[in-house]
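In: The amino acid sequence is not available; the structure is as follows:
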């Protein structure tokens, strides 16, 4: 909205021209009062600008001590924000356009200042200035919010030149905002080996071939040659006509996060290597102990007393328990190192369950436990590594044996066909698990205190290994309490449907054959056609 009083700096060495402007603006004194200060040279102009503030500048480019575009530059260097209208007798339209590019708000030919032209031009210049100021204020508020949030705010034009960067971004790059504006982002801040790929992605975005990115990570190099990792989100900037004219990026410095992750990975690698080394070193003496104890129990070393036999049997159980602990550590180390491989095949669930339970007869017998197996009428198959699934079932039943009552303990295995998956449940009649513990029981080295009696503590790796093995199959595992109070561990595996699998394989074969035929037609068919044309 135009103010009732406007302070004008009129810069022109021609007193007649100055008087003409004053008379034209005086016509509007009922609506707007113009307070005009005159200057007849660049020197006087700059003195006025340094001593006073003005709402608008009317500037002649042909002054005694300054001429052409230099006049605009000198005024803008002293007062960059005040709107400036160029008054000129020059007939060169290109010069007028260049004046606008140098920062002028508008230009008027002196011989065309008629009627309301000058007043309207001043009004439009002030209105545009007010709108721009509002936009700058809004931008500054936005940048302030982003600075407080610690985010990097970056805008680039279609050439990759930086048009805007906030304080946080400049500080991260180790320089001032004014030093960055106008520089090429890729040439200055992207590592040399990354520049071609990042430039290619940028060009694809500008062509509209790539949409907005979410959390696109990119390394940057600061002015001190320090490498940072930034997670960016990008969006395209468009002009009023809808044409893409740049890219707006908001980034977060995740250098510390990635470095922490790297250190954790290295720590885990060293830990896994240490565990593997120690467990391998322990296996050799354990094998020797087991052989010695086995020979002694078999009477190879002569007749032994009843007391010594009891001691040797206890020692043998301790060796077995230690061997199982070592096996658990080795399995978990292989899983963490990505060295645990699956040999997938179509496995019948009935035989899988029955074989698993046969190997557990000793455990069930030692704990006075009964078993109940509930299977579907028709046999179903899972796509799985039979040995690894047996290990999961064994661990779950062995875990249940620790918590059931000494008398009347029971474990139930139930198999449920769920169309695309098969669910296997291991249910016990123990005390169950508190709700707060149902998630963490699958964490490494976690042991939930829910034993009936003294119980037997393990390594806390059994259920963690179960979770890893099931997820490697593309399944999931969970635990919940039954209505009777016991715990029910359930896991699902992908179902193998022979007809469906064979059909998919057949479709793939047909597709490959069709592709081969098309290539053959393209190659040999084209050759034949060329041969035919050559004979004519």
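Out: Looks like it arrived, so ask away. Only a predicted model underlies this, so the values are computations on that prediction, with no experimental measurement involved. Residues are numbered from 1 along each chain as shown.

In: alpha carbons only for contacts and neighbour counts from here, please
Out: Will do.

In: following the helix or strand encompassing residue 382, which helix or strand comes up?
Out: Assigning secondary structure by DSSP states H and E places residue 382 in strand 381-384. In the C-terminal direction, the helix or strand that comes right after strand 381-384 (DSSP H and E) is helix 386-401.

In: Secondary structure class of the residue of the chain most remote from its centre, three-state.
Out: Residue farthest from the centre of the chain, counting by Cα atoms, centre = their mean, is residue 303 at 69.4 Å. Using DSSP: H, G, I helix; E, B strand; the rest coil, the structure places residue 303 in coil.

In: still on that earlier bit, quick one: contacts of the strand holding residue 382?
Out: By Cα atoms under 8 Å, 6 or more residues apart in numbering, the surrounding residues in contact with strand 381-384 are 342-349, 421-422, 473, 493-497.

In: ok, 10 Å please
Out: The set of residues that contact strand 381-384 without belonging to it, under Cα atoms under 10 Å, 6 or more residues apart in numbering, is 342-352, 417, 420-422, 470, 472-474, 492-498.

In: So which of those belong to helices?
Out: Secondary structure defined by DSSP state H assigns 349, 350, 351, 352, 470, 472, 498 of these to helices.

In: Residue 246: helix or strand, and which one exactly?
Out: Using DSSP H and E, residue 246 maps to strand 244-253.

In: what's the answer for residue 114, then?
Out: Secondary structure here is read from DSSP H and E; on that basis residue 114 sits in neither a helix nor a strand.

In: Wait, it touches residue 24, no?
Out: Yes. Counting by Cα atoms under 10 Å, residue 114 touches residue 24, with 8.6 Å between them.

In: For those two, indicate the residue with more neighbours.
Out: With neighbours defined as other Cα atoms under 10 Å, residue 114 and residue 24 compare such that residue 24 has more, 16 against 10.

In: What is the strand ranked longest in the chain packed up against?
Out: The single longest strand within the chain, with elements called by DSSP state E, is strand 227-238. The elements that strand 227-238 packs onto, with contact taken as 3 or more Cα pairs under 10 Å, 6 or more residues apart in numbering; DSSP states H and E, are strand 152-157, helix 167-173, helix 195-206, strand 216-221, strand 244-253, helix 255-297.

In: Point out the most buried one among these.
Out: For the helices and strands packed on strand 227-238, the largest average neighbour count (mean count of other Cα atoms under 10 Å) is found in strand 152-157, namely a mean of 22.

In: and the longest strand of the chain, how far from the chain's centre?
Out: Distance of strand 227-238 from its chain centroid, counting by Cα atoms, centre = their mean, to the nearest Å, is 12 Å.

In: what angle do it and strand 152-157 make?
Out: If you take axes from the mean of the first three to the mean of the last three Cα atoms, to 10 degrees, strand 227-238 sits at 50 degrees to strand 152-157.

In: Below is an additional structure, to be compared with the one above:
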């Protein structure tokens, strides 16, 4: 353990030497001996000791009390006064410098030793207390929780920045709470009248006799956390309700599709006159049955597909498929309708792009939806619909462009909403289910791609979808 170093400030040389011998005999080191307050300050700057023995009456402009005050405030070194007398005036001056002891001359070694040890111990405790307070203060200032201390009448006597920021209260205010626990929480009323949910921990503050002199309150704002938890709960309930809805629709649609298929089958027999000739009115009725039945069947099939997707029960059958063959089939289905309305359909596939890996049935479903949608929104005097396919980066990009009526800008955001029919002026046939684009988007996303649309009202639209390149075979 290093030796404690003491500086002696004494203007009488013989007395100073006597003190030095006593200190060394007691096991202390003497860092220096100076005879004035000015020299004491200079020496402390150059060679700071652990303790200063300071004579009060010194030669020069600065006496021991002034020098001790400077050393105490600037260097935080404990000072013990040495003096032959101590009247009330000198004592009051000395007390201001917060000395660590007084030794009255003449003194013996035991008195010197006791005073020095007490001074050193007190200084050590004060230093630790100061550091502890600094740490405590820093912690209180920087923690996210609000901390408030109150007096016996519940008025605030201390609050950290977090408490001030949250509540808007000031020292002297009385905390305002509703007093009604809300599921284990407390509703706090801020200074501006706003209400916050808090978790509170309160402990009594007691004096040395055990009397309660106030309380310390630590609380945390949980308003946003509760809102997030409520949103998460609502989302779970919505997801569950959506799942139940999808399952119900799937069951209902399946039960309806079976008898509907029979109705369409028998209607087709009537249409083909398998059961006998029909007059014009009967043929009209049968056509209406077939048209309405097909629409209802398409709607049921779309609902079933959407229900499977939303219930995460849609499984893709990914395999190698011939791109040209699939496109030719879809074009063949739609060509008669296109020619009837003077619409030219163009197939523009990048050379060499013969095969891809995808769910062929679902791929053709997407393609059919986009191409039939383009036909539906074509102009009265005809137009052009073009399908393009090309390799682009790590994707194959498919585009369906048309020269139709286009889509109004304010309608674009609603394009992929369920059961949404756009109000874009003339539409050739607006008997769609309103689910085709929604299902197409979800099917493309299940393949790992995305679908986008560009449109200019009065000029046409371009629907683009992608399939990841790692599914492509050449």
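Out: Structure received. What you see is a predicted model; the values in this text were computed from it and never measured.

In: that older thread, which of the helices and strands packed on strand 227-238 of structure 1 sits closest to residue 485 of structure 1?
Out: With distances scored as Cα to Cα, the stretch of those nearest to residue 485 of structure 1 is helix 255-297 (37.6 Å).

In: tell me how far that closest one is from the chain's mean position?
Out: When distances are taken as Cα atoms, centre = their mean, helix 255-297 of structure 1 is centred 33 Å away from the chain's centroid.

In: so where is it in structure 2?
Out: Helix 255-297 of structure 1 corresponds to residues 229-271 of structure 2 when matched by TM-score structural alignment.

In: Mean distance between that stretch and structure 1 after superposition?
Out: Stretch 229-271 of structure 2, aligned to structure 1 and superposed, deviates on average by 1.7 Å (mean Cα distance after the TM-score superposition for structure 1).

In: Pretty sure residue 125 of structure 1 sits against residue 86.
Out: No. Under the criterion of Cα under 10 Å, residue 125 of structure 1 makes no contact with residue 86, lying 11.4 Å away.

In: Can you pick out the residue with more neighbours from these two?
Out: Between residue 125 of structure 1 and residue 86, counted using other Cα under 10 Å, the more crowded position is residue 86 (23 against 20).

In: dump the residue contacts of the more buried one.
Out: 11, 57-61, 71-72, 96, 99-100, 104-110.

In: so of those, which ones are in helices?
Out: For these, secondary structure assignment (DSSP H) places 71, 72, 96, 99, 100 in helices.

In: Between the residues you listed, which sits nearest residue 216 of structure 1?
Out: Using Cα to Cα, residue 100 comes nearest to residue 216 of structure 1 of those, at 38.1 Å.

In: I'd like to know how far the closest one sits from residue 280 of structure 1.
Out: When Cα to Cα, to the nearest Å is the yardstick, residue 100 of structure 1 and residue 280 of structure 1 sit 79 Å from each other.

In: can you check residue 145 of structure 1 too?
Out: Counting by Cα to Cα - residue 145 of structure 1 and residue 280 of structure 1 are separated by 57 Å.

In: Equivalent analysis for residue 63 of structure 1, please.
Out: From residue 63 of structure 1 over to residue 280 of structure 1 the distance is 92 Å, taken as Cα to Cα.

In: Could you report the neighbour count for residue 389 of structure 1?
Out: Close neighbours of residue 389 of structure 1, defined as other Cα under 10 Å, add up to 20.

In: just checking, it touches residue 351?
Out: No. The pair residue 389 of structure 1 and residue 351 does not pass the contact test of Cα under 10 Å, sitting 11.8 Å apart.

In: all helices of structure 2, in order?
Out: With DSSP H as the criterion, structure 2 has helices spanning 13-25, 37-46, 64-75, 88-96, 109-142, 161-167, 223-271, 280-310, 323-340, 360-376, 409-412, 436-446.

In: just the angle between the first one and helix 109-142, please?
Out: To tie it back to what came earlier, the one meant is helix 13-25 of structure 2. Computed by the same axes, to 10 degrees, the angle between helix 13-25 of structure 2 and helix 109-142 is 70 degrees.

In: Kindly report the same for the last one.
Out: Using the same axes, to 10 degrees, the inter-axis angle of helix 436-446 of structure 2 relative to helix 109-142 is 140 degrees.

In: just checking, residue 298 of structure 2 touches residue 433?
Out: Yes. With contact taken as Cα under 10 Å, residue 298 of structure 2 and residue 433 are classed as touching, separated by 7.3 Å.

In: related to what we said a few turns ago, just the buried residues out of the ones in helices among the contacts of strand 381-384 of structure 1, in PyMOL syntax.
Out: This is how PyMOL selects the buried members of those, with burial counted by 16 or more other Cα atoms under 10 Å:
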select buried, resi 349+350+352+470+472
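
In: Tell me the spacing between the equivalent of residue 112 of structure 1 over in structure 2 and residue 309 of structure 2.
Out: Superposed on structure 2 with TM-score structural alignment, residue 112 of structure 1 falls opposite residue 117. Taking Cα to Cα as the measure, residue 117 of structure 2 and residue 309 of structure 2 are separated by 83 Å.

In: Please apply the same query to residue 129 of structure 2.
Out: As for residue 129 of structure 2, its distance to residue 309 of structure 2 is 67 Å (criterion: Cα to Cα).

In: and what of residue 92 of structure 2?
Out: Using Cα to Cα, residue 92 of structure 2 is found at 89 Å from residue 309 of structure 2.

In: How about the contacts made by residue 502 of structure 1?
Out: Applying Cα under 10 Å, 6+ apart, we find residue 502 of structure 1 in contact with residue 508.

In: tell me which element it falls in.
Out: When elements are assigned from DSSP H and E, residue 502 of structure 1 belongs to helix 498-520.

In: chain center to that helix, what's the gap?
Out: Worked out by Cα atoms, centre = their mean, helix 498-520 of structure 1 lies 36 Å from the chain centre.

In: If anything else comes up later, I'll come back, but that's it for now.
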